[in-house]
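Participant: no sequence on this one, just coordinates:
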């Protein structure tokens, strides 16, 4: 029988010893935190700002629905304001893109197709889920927006399956809300805002790097509009902002000291 003193880290030489036997020398190559990646406070707060932006966008969309549903604003007013904001954002986006003229002509055709089909299909979309109870519609919409928030891309700039799921769920939730409005014009205005918020706006945000500044603008605008609807919801929104912007990032920074990456002989071989 081979003695333990002759043990080597070679399976074909370890005859006579149990398969799970290890010598003290087995852990000689153990290393801890050889490639540490510590997230800075600014990076953590910036990621929190990205999450806050998505919350604000969803709440702003719900506010637009409440305005249309209560006739606090006409569909034409909502459509004109959202169109102006979209044009401003598109100019900001197109200035950072190459082949500007070719891109503008292609996007213009896409917009015309959407406006034509969206306006024609608005009566159909409005009556699509009219037979479903309002409570079910609201519950399904909340569920769809939760999926949108969970699968939105917060750090990565690449389009992935999760991003497609996020966009699909948000648009589906928006379509269900259109059946609660009074006229097809209301439905078309809400559908336009949904496309602008959940499809077009993420492309603009991917070109902008100062997430904290954008988050503050959206947060203050959302809070101002939310105060006119419900004081309780305003307090909840402020609490959420404090949690996402400050408490969670600082808590994550504090927990980094307990993180340990262990590297040893059990790792896969890497070609140098």
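Facilitator: Received it, and whenever you're ready, just let me know what you need. The structure displayed is predicted, hence computed values, not measured ones. Residues are numbered from 1 along each chain as shown.

Participant: from now on I want contacts and neighbour counts done on CA atoms only, so please keep to that.
Facilitator: Fine.

Participant: tell me which residues in stretch 218-225 are buried?
Facilitator: In terms of neighbour count (16 or more other Cα atoms under 10 Å), stretch 218-225 has its buried residues at 218, 219, 222, 223.

Participant: can you put the residues you listed in CSV and add distance to residue 232 and secondary structure?
Facilitator: Shown next, in CSV, are the buried residues of stretch 218-225 (distance: Cα to Cα, whole Å; DSSP: H, G, I helix; E, B strand; the rest coil):
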residue, distance to residue 232, secondary structure
218, 19, helix
219, 16, helix
222, 14, helix
223, 11, helix
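
Participant: closest one to residue 107 out of those, please.
Facilitator: If you rank the buried residues of stretch 218-225 by distance to residue 107 using Cα to Cα, residue 218 comes first, at 25.8 Å.

Participant: all strands for the protein, in order.
Facilitator: Under the criterion DSSP state E, the chain contains strands at 31-32, 262-263.

Participant: take a look at this one as well, against the first:
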């Protein structure tokens, strides 16, 4: 037996129980002398091993002359790490990532400006929803083209038949058209109900409720770069649609209600999917869309607040663009400066992190 490995008798503090001993005529056990000598010999060996302590190893199954709660002060902090997973931020990369937040805030601002303009009868609700629907159809066509390219590349890699791929794409297009018609018909039927939904509610309560719901939309929006939707995105979408519903109930006719509700579905439900896919496909297209949204939101907000015309629009675009760029830069520098306060320590006392395999080879 290897003396460096744990033996069964090491589990006892004393010697393990033995068979009943035979007594000698003198009253002493026949094997007492041998047992006592063996016990003394083991104690001497253990004391000698404690005196000549070797290198400590973090192995419980290995027999060592150290107690279980022993701490090796010389090597305990050798593996100490400070901020091992820290990834230093770069200014321009943070500026690029912040465009996702700017796009969504600009979309919310554009929706609010359109609501105010429709409520004050500055623009026709039919024109607003018509232009939005046209942009939605164009965006869907572009998105369908991207999906077709991705599936074509996947089909080539998997050596699938082109006929099956075309049939699948046609089924997806047909399902999308059916969903659009269903939403359109549902809104037409629900518009009279939505118009009288908050008749007994004060306007101040409506403004406060819609403000909180839009703030929830901004706070819980999924700003990740992935193309899939997660739970926070669902909460964000639901809160925005609820805000548009209560706002639409303050409009004068069912046509206004229908137009604003359909416009909110396009802005808060479909437009984020297009923005996320555009960012994954083309960075230049994503940057161009960001600039267009900043110009539209800045000019619209300034015109809404001042009630001016083209001059107010130009002034709003210039002022809003400068403020947006400065806000992005200040927030990026602030986040970079906060990294010096990060102090995450990892050492040998940390618990092991299991690696969960999702697929078994």
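Facilitator: Received the coordinates, thanks. Keep in mind that what you see is a predicted model, and the values were worked out from it rather than measured.

Participant: on that earlier part again, now the buried residues of stretch 218-225 of structure 1 in CSV, with distance to residue 177 of structure 1?
Facilitator: Compiled in CSV, the buried residues of stretch 218-225 of structure 1 are given as follows (distance: Cα to Cα, whole Å):
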residue, distance to residue 177 of structure 1
218, 23
219, 23
222, 20
223, 22
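
Participant: re the thing from before, figure out which of the strands of structure 1 is closest to residue 112 of structure 1.
Facilitator: Closest of the strands of structure 1 to residue 112 of structure 1 is strand 262-263, at 56.2 Å (criterion: Cα to Cα).

Participant: list the contacts of the residue most central in space within structure 1.
Facilitator: Among the residues of structure 1, the one closest to the centroid is residue 152, at 2.4 Å (Cα atoms, centre = their mean). With contact set as Cα atoms under 8 Å, 6 or more residues apart in numbering, residue 152 of structure 1 has these partners: 54, 162, 163, 166, 167.

Participant: go on, residue 84 of structure 1?
Facilitator: Residue 84 of structure 1 neighbours (Cα under 8 Å, 6+ apart): none.

Participant: which position in structure 2 pairs with it?
Facilitator: The alignment partner of residue 84 of structure 1 in structure 2, by TM-score structural alignment, is residue 134.

Participant: got it, and residue 191 of structure 1?
Facilitator: Counting by TM-score structural alignment, residue 191 of structure 1 corresponds to residue 261 in structure 2.

Participant: got it, and residue 63 of structure 1?
Facilitator: Per TM-score structural alignment, residue 63 of structure 1 is aligned with residue 113.

Participant: from residue 123 of structure 2, how far out is its match?
Facilitator: 11 Å (Cα to Cα, to the nearest Å).

Participant: which of those two has more neighbours?
Facilitator: residue 113 (21 against 14; other Cα atoms under 10 Å).

Participant: how far away is the more buried one from residue 107 of structure 2?
Facilitator: Taken as Cα to Cα, the span from residue 113 of structure 2 to residue 107 of structure 2 is 10 Å.

Participant: out of the contacts of residue 152 of structure 1, which are inside helices?
Facilitator: Here DSSP state H is the test, and these give 54, 162, 163, 166, 167 as lying in helices.

Participant: in JSON lines: the residues you listed, plus neighbour count and distance to residue 148 of structure 1.
Facilitator: Listed next are these as JSON lines, based on neighbours: other Cα atoms under 10 Å; distance: Cα to Cα, whole Å:
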{"residue": "54", "neighbour count": "22", "distance to residue 148 of structure 1": "9"}
{"residue": "162", "neighbour count": "15", "distance to residue 148 of structure 1": "9"}
{"residue": "163", "neighbour count": "17", "distance to residue 148 of structure 1": "8"}
{"residue": "166", "neighbour count": "23", "distance to residue 148 of structure 1": "4"}
{"residue": "167", "neighbour count": "24", "distance to residue 148 of structure 1": "7"}
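
Participant: which two of these have the greatest separation?
Facilitator: Going by Cα to Cα, the pair spanning those furthest: 54 and 162, at 14.7 Å.

Participant: just to revisit the earlier point, make TSV out of the strands of structure 1 and add mean neighbour count and distance to residue 15 of structure 1.
Facilitator: Listed next are those as TSV, based on neighbours: other Cα atoms under 10 Å; distance: least, Cα to Cα, whole Å:
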stretch	mean neighbour count	distance to residue 15 of structure 1
strand 31-32	12	29
strand 262-263	14	27
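
Participant: could I get those strands as CSV with distance to residue 228 of structure 1?
Facilitator: As requested, the strands of structure 1 are exported to CSV (distance: least, Cα to Cα, whole Å):
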stretch, distance to residue 228 of structure 1
strand 31-32, 54
strand 262-263, 53
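
Participant: between those, which one is nearest to residue 107 of structure 1?
Facilitator: Counting by Cα to Cα, residue 107 of structure 1 lies closest to strand 262-263 out of the strands of structure 1; the figure is 50.0 Å.

Participant: what's the matching range in structure 2 for the closest one?
Facilitator: Using TM-score structural alignment, strand 262-263 of structure 1 pairs with 345-346 in structure 2.

Participant: could you give the separation of that stretch from the chain centroid?
Facilitator: Relative to its parent chain, stretch 345-346 of structure 2 has a centroid offset of 24 Å by Cα atoms, centre = their mean, to the nearest Å.

Participant: quick one: average offset of it versus structure 1, please.
Facilitator: Compared with structure 1 after fitting, stretch 345-346 of structure 2 deviates on average by 2.6 Å (mean Cα distance after the TM-score superposition for structure 1).

Participant: what does that stretch contact?
Facilitator: With contacts defined as Cα under 8 Å, 6+ apart, stretch 345-346 of structure 2 is touched by 80, 81, 82, 83, 84.

Participant: now with 7 Å, please.
Facilitator: 80, 81, 82, 83 (Cα atoms under 7 Å, 6 or more residues apart in numbering).

Participant: quick one: stretch 234-250 of structure 2 aligns where in structure 1?
Facilitator: Residue span in structure 1 matched to stretch 234-250 of structure 2, by TM-score structural alignment: 164-180.

Participant: what residues of the matching stretch count as buried?
Facilitator: Using 16+ other Cα under 10 Å as the test for burial, stretch 164-180 of structure 1 gives 165-171, 173-180.
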